[in-house]
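[1] make a model of this:
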Amino acid sequence: MPEWLLVALRTLLAVVVLFVMTKLLGKRQVSQLSLFEYITGITIGSLAAYISLDVDTKWFLGIVSLCVWVGVSLGIEFLQLKSKAVRDFIDTKGTILIKDGKVLEKNLMKERLTTDELMEQLRRKNVFLASDVEFAIMEPSGDINVLLTRDNQPLTAKHIGLKVNPEQEPQAVIMDGKIMDEPLATIGLNRQWLNTELEAIGVTPENVFLGQVDADKQLYVDLFDDALVVPKPSKKAALFALLKKCEADIEMFSLSTQDPQAKNMFEDCSYALQNTIAELKPFLTR
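    Next up, the predicted model:
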């Protein structure tokens, strides 16, 4: 067999073996790596190159070595799942860099992190003042996570005592011009509903690159032709406007009538409608 063909076949074999081994190791191997996982990744890559190119030795020895490395990695990951002591030894613990707005210089030196590097990491979190940070920790992966002081945290519905419905994941119901039945069924809709919504905006499924439905059952579409502009869903805005109009009409009726009983009825209705609008406003205006 020609040497170039042998190298090609062994390279294909190495790619297949490496893919299978990586699938066994899981997604973590391709996201946030611990020190041991980083070493394992480099070694596995080197062994794959050895299997592909070293034609002077027995190629299957590289696969044996590769299997041993993957087996050790799986064993260590299993031990980490079962024992916190093993996790702390392999991955180490997080290091607190800022506490109560004060930078801990000793911990910075321990992690060999300069002030400039710390400030760079803070700026990536949209933090420009160290004193705005209540707590900052360097994770075993090397990432720095930040908790702002209460005064500097973004305002949320919880801070103002407002209850909101849980947000559901938007579903992609059209991809590349094809209707996806499973996502539609997930949110309790069907093709008939989708076709009705598409007809309302004058679009056919074949012209839609991506169509998504949010938690409020509103359809958003992106067309293949970027020159065409599709109006955004306005049902919630229209409903909010209708409620405000009803409120104004009731108040007008209350002012125009001379009957005390009717006036009181209109005032009560207006008050009840105002409360309803106040409760629905966060959902209808977002």
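
[2] please count neighbours and contacts with C-alpha atoms only from this point.
    OK.

[3] which ones are touching residue 173?
    For residue 173, the set of contacting residues under the criterion of C-alpha atoms under 8 Å, 6 or more residues apart in numbering consists of 179-181, 183-184, 210-213.

[4] one more time with 10 Å
    Listed by C-alpha atoms under 10 Å, 6 or more residues apart in numbering, the contact set of residue 173 reads 179-185, 189-191, 194, 210-213, 219-221.

[5] the residues you listed in helices, which ones?
    The helices, defined by DSSP state H, take in 181-185, 191, 194 from those.

[6] next, the structure of the following sequence, for comparison with the previous one:
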Amino acid sequence: MQEWMLVTVRTILTLVVLFLMTKLLGKRQVSQLSLFEYITGITIGSLAATIPIEVDGTWHLGLISMLVWVACSLGIEFITIKSKKARDIIDSKGTILIKDGKVLEDNLKKERLTLDELMEQLRSKNVFRLADAEFAVMEPSGEVNVLLVKENQPITPSSLGITVAPEQEPQAVIMDGNIMDEPLATIGLNRAWLDVELEKIGVAVENIFLAQVDSYGQLFVDLFDDQIIVPKPQNKATLYATLKKCEADLEMFGLSTNNKQVKQMYEQCSVELEKVIDNVRPVLTR
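    Next comes the predicted model:
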């Protein structure tokens, strides 16, 4: 076999083996890497690059070396899963960069991180003022995570003392112009419901690139033609407006009657409805 054909075959073989080994090592090899995973990725890549051009008959030794590296990586990952001490040694620990709103200069020097680089990392987390950061830590992967000071943290239902129901993930019911029956059945809907919703917005199935239904039964549509504007679902807004109208009607009925018993009933119903509106407002107005 000619050398160029030999190199081609070995390249394809190496590509297949490298793909299988990467699948075996798992998704962490293509996400945030630890120090050892970084070294492993570089080494396996270097070995894979040299195997196809080895024409002196020793190319198979490169494959053996790759297998040894993969075996060592799997063994070390197993050890780190089982042992906290091993994780601290191999993956290292997170380093606190900001504590109680104060920069720890010694830890910055330890990580060889300049103040400019720290500010860059903070800006990547939408923190543009150092005074807004209560706590910051550099993870073993090199990523910096930030905790904002209390007054700058986003408001959540729990911080307001509001209990909300769990929200299910949106289901894709149309993809590339094809209706997906299984996701429809998962949320308890069918094609008849979908046809009615599509008729409301005046869109045909074959013109839809993606359609999703959220946990509130609202249909969101993206078309192949981006020039066409599709109206957004108004179910929640309509329901909120209807509830407010009912509250106003009850107050008006209470003011328009001279019967004390009836007036008291309307006022009580208005107060109860106002409590209901206050509970559902975070859901209906977001």
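
[7] TM-score of the superposition?
    The TM-score (TM-score structural alignment, normalised by the length of the first structure) is 0.95; 286 aligned residues with a C-alpha RMSD of 1.4 Å.

[8] coming back round to it: distance to residue 43 of the first structure for the ones in helices among the contacts of residue 173 of the first structure - can I get that in CSV?
    Listed next are these as CSV, based on distance: C-alpha to C-alpha, whole Å:
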residue, distance to residue 43 of the first structure
181, 44
182, 42
183, 41
184, 45
185, 46
191, 51
194, 51
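
[9] of the residues you listed, buried ones?
    Buried residues within those, defined by neighbour count using 16 or more other C-alpha atoms under 10 Å: 183-184, 194.

[10] okay, those residues in JSON lines with distance to residue 94 of the first structure next?
    Output for those, formatted as JSON lines (distance: C-alpha to C-alpha, whole Å):
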{"residue": "183", "distance to residue 94 of the first structure": "40"}
{"residue": "184", "distance to residue 94 of the first structure": "43"}
{"residue": "194", "distance to residue 94 of the first structure": "49"}
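
[11] tell me which two in the ones in helices among the contacts of residue 173 of the first structure are the farthest apart.
    Within those, two members stand farthest from each other by C-alpha to C-alpha: 182 and 194, at 13.0 Å.

[12] which residues in the stretch 101-250 of the first structure form strands?
    102-103, 133-138, 144-148, 171-175, 178-179, 208-213, 219-223 (DSSP state E, counting those that start in this stretch).

[13] any idea how far the second one is from the middle of the chain?
    What separates the centre of strand 133-138 of the first structure from the centre of its chain is 22 Å, taken as C-alpha atoms, centre = their mean, to the nearest Å.

[14] the longest helix belonging to the first structure vs the second structure, mean deviation?
    When the first structure is scanned for its longest helix (criterion: DSSP H), the result is helix 260-284. After superposition onto the second structure, helix 260-284 of the first structure lies on average 1.8 Å away from the residues it aligns with, using mean C-alpha distance after the TM-score superposition for the first structure.

[15] find the centremost residue of the second structure, please.
    The geometric centre of the second structure, computed from its C-alpha atoms, lies nearest to residue 169 (C-alpha atoms, centre = their mean), at 11.5 Å.

[16] ok, now how distant is that residue from residue 216 of the second structure?
    According to C-alpha to C-alpha, to the nearest Å, residue 169 of the second structure and residue 216 of the second structure sit 10 Å apart.

[17] cool, and residue 150 of the second structure?
    Going from residue 150 of the second structure to residue 216 of the second structure by C-alpha to C-alpha gives 32 Å.

[18] higher neighbour count, the two?
    residue 216 (14 against 10; other C-alpha atoms under 10 Å).

[19] the closest residue to residue 29 of the first structure other than its chain neighbours and residue 10 of the first structure: what is the separation?
    The shortest distance from residue 29 of the first structure to any residue other than its chain neighbours is 6.7 Å, reached at residue 37 (C-alpha to C-alpha, 6 or more residues apart in numbering). Counting by C-alpha to C-alpha, the gap between residue 37 of the first structure and residue 10 of the first structure amounts to 25 Å.

[20] over to residue 38 of the first structure?
    Relative to residue 10 of the first structure, residue 38 of the first structure is positioned 25 Å away (C-alpha to C-alpha).

[21] repeat for residue 46 of the first structure
    Distance, residue 46 of the first structure to residue 10 of the first structure, using C-alpha to C-alpha: 14 Å.

[22] higher neighbour count, those two?
    In terms of neighbours (other C-alpha under 10 Å), residue 10 is the more surrounded of residue 46 of the first structure and residue 10; the figures are 22 against 14.

[23] so that one makes contact with residue 18?
    No: using C-alpha atoms under 10 Å, residue 10 of the first structure makes no contact with residue 18, being 11.9 Å away.

[24] hey, what's in contact with both of the two?
    residue 48.

[25] which residues of the second structure fall in helices?
    Applying DSSP H to the second structure gives helices spanning 3-25, 35-50, 59-82, 84-90, 105-110, 115-124, 181-186, 191-201, 235-256, 260-284.

[26] how about JSON lines for the ones you listed, with distance to residue 142 of the second structure added?
    Supplementary listing: the helices of the second structure in JSON lines, determined by distance: least, C-alpha to C-alpha, whole Å:
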{"stretch": "helix 3-25", "distance to residue 142 of the second structure": "21"}
{"stretch": "helix 35-50", "distance to residue 142 of the second structure": "10"}
{"stretch": "helix 59-82", "distance to residue 142 of the second structure": "18"}
{"stretch": "helix 84-90", "distance to residue 142 of the second structure": "14"}
{"stretch": "helix 105-110", "distance to residue 142 of the second structure": "13"}
{"stretch": "helix 115-124", "distance to residue 142 of the second structure": "10"}
{"stretch": "helix 181-186", "distance to residue 142 of the second structure": "39"}
{"stretch": "helix 191-201", "distance to residue 142 of the second structure": "47"}
{"stretch": "helix 235-256", "distance to residue 142 of the second structure": "42"}
{"stretch": "helix 260-284", "distance to residue 142 of the second structure": "37"}
